[in-house]
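A.B. asks: fold the following and give me the result.
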Amino acid sequence: MTHQPRIRVIGSINLDIVARVETLPRPGETVSGGILAHYPGGKGANQALAARRLGAEVELIGAVGRDDAASQALAILRASGVDLHGVKVLDAMTTGVALIGVDRHGENQIIVAPGANEQVSEATLPVFDQMVDATLCQLELPVATIEHVAATTKGLLCINLAPAQPLPPSILNRADILVVNETESAFYGDMLDKSRSLIIKTLGSRGAVAIQHGREIARAASPKIDPVDTTGAGDTFVGAFMVTFLREGSVAKALTYACAAGAAATLTAGAQTSMPTPEQVLALLAQS
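C.D. replies: Model (predicted):
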């Protein structure tokens, strides 16, 4: 592909409220001494920004509330040139919020209050008449909405099956690419094994593997780094994989690049604030 990949992302838009602490709390435990920060987030927004930062033309479709959080949630996307014409502003709704705890090792716990994301539906979605190279979805929108997208979208469809939840076969059977982590892979089990889709399974610090028709077709290692914050690393991986796959047509190259991009995203705090540039990804690849 000689032109910039054109990617339509249909997904969630959140404001992340992040507390950095020494250790994450156990059930019933209170941990003090946290440092608070606000970052734009949401899987849809994160993946849209990652793809844009790495060279794609990206349009984002979703919803926010008419509140101050919306301005914060959309600020980096707007500044980075993501097309936001498909983002609806809904009265009497709050913008989605994610409450995130991050420990000294960069591991996190996340609670999401979806707000306006729950109102993204067939009624709020535009007619998909603009030609794009791929459509990318996640599962932070209502399942009925994802089912509608799967039924009406033409061309390459990638679905990041996060967070894992029961899905009708119509969604899994329609997707050309399904992206899962190890927890999500275990949740879907045989449904993935029987799928005709290309399955991209992330393995955390161990990299990622591509599986099709039950057979491994490619594998990539993740660069060795000392993570600061893993929030958004998976979303960066997804955006990077899609951009590189559309450009190169190679699963193996896309896996390698996406693993490096995901690792680079852990070197800075926050989700969207950590999204790497192509130069940063190439620098990390050169060190591997």
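
A.B. asks: hey, let's count contacts and neighbours off CA atoms from now on
C.D. replies: Fine.

A.B. asks: got the contact list for the strand or helix carrying F237?
C.D. replies: Element membership of F237, judged by DSSP states H and E, is helix 233-248. With Cα atoms under 8 Å, 6 or more residues apart in numbering as the test, helix 233-248 has contacts from 1-2, 4-5, 43, 46-51, 54-56, 133, 160, 179, 250-251, 253-255, 257-259, 261-263, 265-266, 271, 275.

A.B. asks: how about this one, so we can line them up?
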Amino acid sequence: MKKVVVVGSINMDVVIRVPHIPAVGETVLAKGLNLFGGGKGANQAIAASRLGGNVSMIGRLGDDAYGKKLIKALTESGVNVKAVEIDSEFPTGTAYIYVSDKGDNNIVVNPGANSKVDKNQIKRHMYLFEDADYCIIQMEIPIDTVEYVISLCKEKNIKVMLNPAPAHNISDEALQNLYMMLPNETELAILCNNSGNLEKMAEHLYSKGVKNVLVTLGEKGCMLVNHEGIKRFPAPPFTPVDTTAAGDSFVAGMTVGLSEGMNFEKAIKFASYAAGITISKEGAQASLPNRKAVDSYFLKCQ
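C.D. replies: Below is the predicted model of the structure:
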């Protein structure tokens, strides 16, 4: 089984149900509050492991109750957590997520210990990169760490799957070393300064050296730009309850599919079913499906 290393954030998500997303200056009454394990790094690690991947996680937690609960969740989902370090000075990262009756959300994150995932921590766990095949990384950790990991993976011939969330400027050198970038529409616009339509912006990233640009478009599916041109893929019909972690589930599904030798079309279908199941349930990690659930849809379309 090919090995996947995930480098990224681990958060406790405080999910607040609201009738609608508040406007600036507006006060609304919440319908309820729940705690869920989250953080894009942890979400993608758990999702990939549940889908059958051989996954190791590099991340950082505070020495607190949230941290203990989150590392337990990773372990119970089969993720190797030997490279998840405990920080005695910074608290576990926390995300505050408002979810509307329509399933829309917005998110405010206090990074906490995630901000201390640095080059030295990566170096302490270099052994994980010696026989890895894929590396999934996001942008909820310092950008210099992100770029260091991308450079390291280039040296070791590891395929990097970058989910640029939240979107930040990234060096041209790092872009040239990416096997795949998976932004959503908003992230794509930020990365390209909103300089054109979706196709032109995705082509711009491809021209910068990204081997494959796969833009997720929610209910409209996704769009792939690479050496074969532009191709769009539909999304399977799932009723949205909470869109939190849908992108994480898609990234994980795409990586696991490719690691198993699926071609892009099959991997995209596999990832789309994983994301579809995710949006039909509440919470981040709680909504991430296992392989059996995804295969119940995916195998029927083969």
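
A.B. asks: post the TM-score for the overlay when you can.
C.D. replies: With the length set by TM-score structural alignment, normalised by the length of structure 1, the two chains reach a TM-score of 0.94; 284 aligned residues with a Cα RMSD of 1.6 Å.

A.B. asks: returning to what we had before: buried ones in the helix holding F237 of structure 1?
C.D. replies: 233-247 (16 or more other Cα atoms under 10 Å).

A.B. asks: may I see the PyMOL selection of the buried members of the contacts of helix 233-248 of structure 1?
C.D. replies: Selecting only the buried entries of the contacts of helix 233-248 of structure 1 in PyMOL, with 16+ other Cα under 10 Å as the criterion:
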select buried, resi 5+43+46+47+48+49+50+51+54+55+56+133+160+179+251+253+254+255+257+258+259+261+262+263+265+266+271+275
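
A.B. asks: in strands only, show me the contacts of helix 233-248 of structure 1.
C.D. replies: Within these, membership in strands is found for 160, 179, as judged by DSSP state E.

A.B. asks: mind checking which of the contacts of helix 233-248 of structure 1 are in helices?
C.D. replies: 43, 46-51, 251, 253-255, 257-259, 261-263 (DSSP state H).

A.B. asks: now check V15 of structure 2 against structure 1: what is it aligned to?
C.D. replies: By TM-score structural alignment, V15 of structure 2 lines up with V18 in structure 1.

A.B. asks: so which residue is dead centre in structure 2?
C.D. replies: Against the mean C-alpha coordinate of structure 2, by Cα atoms, centre = their mean, the closest residue is D248 at 3.5 Å.

A.B. asks: residue in structure 1 matching it?
C.D. replies: D248 of structure 2 maps onto D235 in structure 1, by TM-score structural alignment.

A.B. asks: mean shift of the helix holding F237 of structure 1 relative to structure 2?
C.D. replies: With mean Cα distance after the TM-score superposition for structure 1, helix 233-248 of structure 1 departs from structure 2 by a mean of 0.6 Å once superposed.

A.B. asks: what is the burial count for I107 of structure 2?
C.D. replies: Neighbour count for I107 of structure 2, taken as other Cα atoms under 10 Å: 13.

A.B. asks: how is it assigned, secondary-structure-wise?
C.D. replies: On the three-state scheme (DSSP: H, G, I helix; E, B strand; the rest coil), I107 of structure 2 is labelled strand.

A.B. asks: that one and Y96 touch, don't they?
C.D. replies: Yes: I107 of structure 2 lies in contact with Y96 (Cα atoms under 8 Å); the separation is 5.7 Å.

A.B. asks: circling back: which member of the buried residues of helix 233-248 of structure 1 is positioned nearest M191 of structure 1?
C.D. replies: V238 (20.6 Å; Cα to Cα).

A.B. asks: other residues contacting stretch 17-35 of structure 2?
C.D. replies: Outside stretch 17-35 of structure 2, the residues that touch it by Cα under 8 Å, 6+ apart are 12-16, 98-102, 104-106.

A.B. asks: structure 1: which residue goes with S115 of structure 2?
C.D. replies: So S115 of structure 2 corresponds to E118, using TM-score structural alignment.

A.B. asks: its match: what's it in contact with?
C.D. replies: Contact partners of E118 of structure 1, counting by Cα under 8 Å, 6+ apart, are 141-142.

A.B. asks: distance check, it against V9 of structure 1.
C.D. replies: Per Cα to Cα, to the nearest Å, E118 of structure 1 is found 16 Å from V9 of structure 1.

A.B. asks: ditto for G33 of structure 1
C.D. replies: Per Cα to Cα, G33 of structure 1 is found 37 Å from V9 of structure 1.

A.B. asks: the more surrounded of these two?
C.D. replies: More neighbours surround V9 than the other of G33 of structure 1 and V9, with 28 against 9 (other Cα under 10 Å).

A.B. asks: isn't that one right next to R52, touching?
C.D. replies: No: in this structure V9 of structure 1 lies outside contact range of R52 using Cα under 8 Å: 10.7 Å.

A.B. asks: aligned to T256 of structure 1, what sits in structure 2?
C.D. replies: T256 of structure 1 maps onto K269 in structure 2, by TM-score structural alignment.

A.B. asks: show me what A70 of structure 1 lines up with in structure 2.
C.D. replies: Using TM-score structural alignment, A70 of structure 1 sits opposite G67 in structure 2.

A.B. asks: what sits closest to that match if chain neighbours are left out?
C.D. replies: Closest residue in space to G67 of structure 2, ignoring its immediate chain neighbours: L61 at 5.3 Å, by Cα to Cα, 6 or more residues apart in numbering.

A.B. asks: now P142 of structure 2
C.D. replies: P142 of structure 2 sits nearest to S115 (Cα to Cα, 6+ apart), 6.0 Å away.

A.B. asks: where does that neighbour land in three-state SS?
C.D. replies: helix.
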